[in-house]
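J.: Turn this into a model:
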Amino acid sequence: MPAAARVQPKDFFTPEEWGPLTRRSSWKGLALVAHAWGVIGLAIAAAVVWPVLIPLSVMIVGTRQLGLAILMHEAAHGGLHPNARVNDFVGHWLCAVPIGASLASYRPYHLSHHKYAQQAEDPDLPLSAPFPVTRASLRRKIVRDLTGQTYFKQRVAPFFRRRQPDAPEGANVTVRSVAPFFLVNGLMLLGFGLSGLWWAWFVLWLLPMATWFPMVTRLRNIAEHACTPALDDPLRHARTTRANLVERALIAPYWVNFHCEHHMFMYLPCWSLPEAHRLLGAKGVWPRMETAPGYLAVLKTASARPA
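T.: Alright, predicted model coming up:
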């Protein structure tokens, strides 16, 4: 099947508008990575001092672990830093490896997703194709996420299986990154242990990774592509979800909710997506795009199949 239809930036933006949107930064991407780790550190510290905050900290840390995955995604597009070596080093070691991923494995897999978005060759199609489902089915998926069952299936069980040479790239990402993952996380556990807080690594790093992180990753995947029209329309391959402050803090960090704009112009840095969205609205393009007013609205659509 031919590649998914594309749009031309010149059809939507003037050169004066497009230039600032595409400009790479030597500090913004690095600042976002620092922000993610800073929020994680503050959430862990707050929970250590005030244990009553542990449930909230688990949600915040899990969302920033998703944030690290989003910044790995940014690095896969070369957007974290204009220097390719810096981009790949930071994207791999500071974003991908701590959460059990591999930038080198993820990049070709993800770019294939962009090339064949929502078509049979799209490696991410299984994530969106089953929707809509029933409310009971969606509820069961979320329960599996929050009880660690999804994490065990996706991140633990593959360690005990032989690598499948004919499997899609994404299927072996966790297996390929197991040694770096254990190295980095072993150092983190050692650091917590030397501080007398060995338990915090399990409760405030591993627990969020095994529960909240899979759940918000699922919500993100649903919002991005589930129930989008199966049309040869590059403005409808992906969905932009308008996220409020709470949703940005606990579900959709680092402008990941502007996914329609990302698929339309996939090499825009993530910090340019809100401005691209604003300009498209000013030009009257929003009605042609796939959008949703919030994550609850998306979940309602995605769980609309009768029981």
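
J.: use CA for all of it now, contacts and neighbours both
T.: Fine.

J.: Quick check: most distant residue from the centroid of the protein.
T.: Gly196 (32.4 Å; C-alpha atoms, centre = their mean).

J.: secondary structure element for the spatially most central residue of the chain?
T.: Among the residues of the chain, Ile70 comes closest to the average C-alpha position under C-alpha atoms, centre = their mean, at 4.1 Å. Here Ile70 sits within helix 54-76, counting by DSSP states H and E.

J.: and that helix, how far from the chain's centre?
T.: 8 Å (C-alpha atoms, centre = their mean, to the nearest Å).

J.: Could you do stretch 32-44 as well?
T.: Distance, centroid of stretch 32-44 to centroid of chain: 16 Å (C-alpha atoms, centre = their mean).

J.: which other residues reach that stretch?
T.: The contact list for stretch 32-44 (C-alpha atoms under 8 Å, 6 or more residues apart in numbering) reads 57, 60-61, 64-65, 67-68, 71, 94-95, 200, 204, 254.

J.: redo that, cut-off 7 Å
T.: Stretch 32-44 is contacted from outside by 57, 60-61, 64, 67-68, 204, using C-alpha atoms under 7 Å, 6 or more residues apart in numbering.

J.: Could you export those residues as TSV, including neighbour count and distance to Leu250?
T.: Shown next, in TSV, are these (neighbours: other C-alpha atoms under 10 Å; distance: C-alpha to C-alpha, whole Å):
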residue	neighbour count	distance to Leu250
Ser57	26	10
Ile60	24	6
Val61	28	9
Arg64	28	8
Gly67	26	10
Leu68	26	14
Leu204	25	15
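
J.: which one among these gets closest to Ala282?
T.: Gly67 (28.8 Å; C-alpha to C-alpha).

J.: list the contacts for that closest one?
T.: 36, 253-254.

J.: Need these in TSV (columns: neighbour count, secondary structure and distance to Val173).
T.: Listed next are the contacts of Gly67 as TSV, based on neighbours: other C-alpha atoms under 10 Å; DSSP: H, G, I helix; E, B strand; the rest coil; distance: C-alpha to C-alpha, whole Å:
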residue	neighbour count	secondary structure	distance to Val173
Ala36	22	helix	22
Pro253	21	coil	23
Tyr254	20	coil	23
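
J.: One more, so I can put them side by side:
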Amino acid sequence: MNTRIAISDLFTRDEITELTTKSDLHGGWAVFSTWAVIGGTFATVAGFWEYLPNWGKLLLCIAALIILAGRQLALAIIMHDASHQSLFKTKWLNDTLTDWLCARPIWNDLHKYRAHHLRHHSKTSTMDDPDLSLVTGFPTTKKSLMRKFIRDLSGVTGFKFAVGRVLMDVEKMEWTVSNDRRWIYQEGRRWFDYPKTFLKNSGGAIVTNAALFSALWASGHPKLYALWVLAYLTPFPLFLRVRSMAEHAGMETSHSALTNTRTTKAGYIARALVAPIHVNFHKEHHLMATVPYFKLPKMHQMLRDKGHVDEAPTYWQVLNELSNQAE
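T.: Modelled structure (predicted):
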């Protein structure tokens, strides 16, 4: 098993200092631009709806679902960066603002996610990695991968996730973002403990989604909230799956981020859907998780110039590599 590499072997002290300098401005732009696209998507659907024939409305809804799911993933990635204290320089902006504007609207919790995710970084690709179940079973066949994608787009994966999140928020199951189920001992709990616990844990998601629904209601288009829910249950799980596959599936079991993590080349479409906020530079992120998102491309180029990493594959190349087993 490869040993964990020392970051001082890759960069000088001055380079590390420059790469890890955080910015409230860039953090704010990540949050603002993501919500601007979400708001613009709702506004576009509302503005064109009455002028389109039925087939045009269907195409508009499909496009909106894809865009909204991509921005839901962006909110998740912003939360991910905040969990490493790398999004904002100011702690309140990083921990509180990001939790309420990014984590809660997608039924998540920054502080719970941080505890879970830091274990993933310390145990990447090992049997103790809490996210291991997300990337096991690869490479697989193209038919198997297509079945996974169909479950995602049909809402099966999203429904299972929603049920799992309810079980976690009533504290029948341990909190996780993976597919593992660890049940919590329930003896002594009374029936009213469950709704009370659910409101305690899901209150933030309820409040922020109520605020989003209220904003749409005030604009005269409350039905558009259904697009937010449908995006969360259908394309969003697919985008999450592709992102997870690209980052760690099919990589070596080792202690080195140079071999257990993958960086993927992302064009405009990939960045809009499965690789927002430069999350595709995942090898760089695992090498030094305190580097803010806007400096990851520079870090990647520095590693290329020093000969530590090769040219990254595209998402299509990764998907093809991970589904190349014979039937």
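
J.: Next, the TM-score between them, please.
T.: The TM-score (TM-score structural alignment, normalised by the length of structure 1) is 0.91; 299 aligned residues with a C-alpha RMSD of 2.2 Å.

J.: What does the residue nearest to the centre of structure 1 correspond to in structure 2?
T.: Correspondence of Ile70 of structure 1 to structure 2, assessed by TM-score structural alignment: Ile77.

J.: what residues are up against that match?
T.: Taking C-alpha under 7 Å, 6+ apart, one finds Ile277 in contact with Ile77 of structure 2.

J.: and it, how far is that from Met127 of structure 2?
T.: 24 Å (C-alpha to C-alpha, to the nearest Å).

J.: what do you get for Phe159 of structure 2?
T.: From Phe159 of structure 2 to Met127 of structure 2 the distance is 27 Å (C-alpha to C-alpha).

J.: Looking at these two, which is more packed in?
T.: When Phe159 of structure 2 and Met127 are compared for neighbours, Phe159 comes out ahead with 17 against 11, by other C-alpha atoms under 10 Å.

J.: Map the more buried one across to structure 1 for me.
T.: So, by TM-score structural alignment, Phe159 of structure 2 is matched to Phe152.

J.: State whether that match is indeed within a helix.
T.: Yes. Assigned with DSSP: H, G, I helix; E, B strand; the rest coil, Phe152 of structure 1 falls within a helix.

J.: In space, what's closest to it - neighbours in sequence excluded?
T.: Ala210 (7.6 Å; C-alpha to C-alpha, 6 or more residues apart in numbering).

J.: The one you found reaches Gly148, doesn't it?
T.: Yes. Counting by C-alpha atoms under 7 Å, Gly148 is a contact partner of Ala210 of structure 1 at 5.1 Å.

J.: could the contacts of stretch 32-44 of structure 1 be laid out in a markdown table, adding distance to Ser112 of structure 1?
T.: Below are the contacts of stretch 32-44 of structure 1 laid out as a markdown table (distance: C-alpha to C-alpha, whole Å):
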| residue | distance to Ser112 of structure 1 |
| --- | --- |
| Ser57 | 35 |
| Ile60 | 31 |
| Val61 | 30 |
| Arg64 | 26 |
| Gly67 | 22 |
| Leu68 | 21 |
| Leu204 | 34 |
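
J.: Check which helix or strand the aligned residue in structure 2 for the residue farthest from the centre of structure 1 maps to.
T.: Matched across to structure 2, Gly196 of structure 1 falls on Gly220, judged by TM-score structural alignment. Remark: Gly220 of structure 2 resides in no helix or strand, with elements defined by DSSP H and E.

J.: And the residue nearest to the centre of structure 1, how far from Ala96 of structure 1?
T.: 9 Å.

J.: same question, Lys141 of structure 1
T.: For Lys141 of structure 1 relative to Ala96 of structure 1 (C-alpha to C-alpha), the value is 24 Å.

J.: neighbour-wise, which of these two wins?
T.: Ranked by neighbour count (other C-alpha under 10 Å), Lys141 of structure 1 and Ala96 place Ala96 first, with 27 against 15.

J.: Give me the neighbour count for the residue nearest to Arg176 of structure 1 when sequence neighbours are not counted.
T.: Leaving aside its sequence neighbours, Arg176 of structure 1 sits nearest to Ser102 (C-alpha to C-alpha, 6+ apart; 7.3 Å). Neighbour count for Ser102 of structure 1, taken as other C-alpha under 10 Å: 26.

J.: do the same with Arg140 of structure 1
T.: 12.

J.: What of Ile38 of structure 2?
T.: 19.

J.: Need the counterpart of it in structure 1.
T.: In structure 1, Ile38 of structure 2 lands on Ile40 (TM-score structural alignment).

J.: contacting residues around the equivalent of His278 of structure 2 over in structure 1?
T.: When structure 1 is aligned by TM-score structural alignment, His278 of structure 2 is paired with Trp255. When contacts are counted by C-alpha under 7 Å, 6+ apart, Trp255 of structure 1 touches 270-271.

J.: Map Asp131 of structure 2 across to structure 1 for me.
T.: Checking TM-score structural alignment: Asp131 of structure 2 goes with Asp124.

J.: Against Leu30 of structure 1, how distant is its match?
T.: Asp124 of structure 1 is 28 Å from Leu30 of structure 1, by C-alpha to C-alpha.

J.: more crowded one of these two?
T.: The residue with more neighbours, out of Asp124 of structure 1 and Leu30, is Asp124; 21 against 18, by other C-alpha under 10 Å.

J.: Do I have it right that that one meets His113?
T.: Yes. Asp124 of structure 1 lies in contact with His113 (C-alpha under 7 Å); the separation is 6.2 Å.

J.: number of nearby residues for the counterpart of Lys143 of structure 2 in structure 1?
T.: Aligned counterpart of Lys143 of structure 2 in structure 1: Ala136 (TM-score structural alignment). Using other C-alpha under 10 Å, Ala136 of structure 1 is surrounded by 13 other residues.

J.: ok, and the closest non-adjacent residue to Ala136 of structure 1?
T.: Ala307 (7.8 Å).

J.: dump the residue contacts of Ala302 of structure 1.
T.: Contacts of Ala302 of structure 1 (C-alpha under 7 Å, 6+ apart): 131-133, 226-227.

J.: Run a quick neighbour tally on Ala171 of structure 1.
T.: Around Ala171 of structure 1 there are 18 residues (other C-alpha under 10 Å).

J.: and it, how far is that from Asp122 of structure 1?
T.: Taken as C-alpha to C-alpha, the span from Ala171 of structure 1 to Asp122 of structure 1 is 14 Å.
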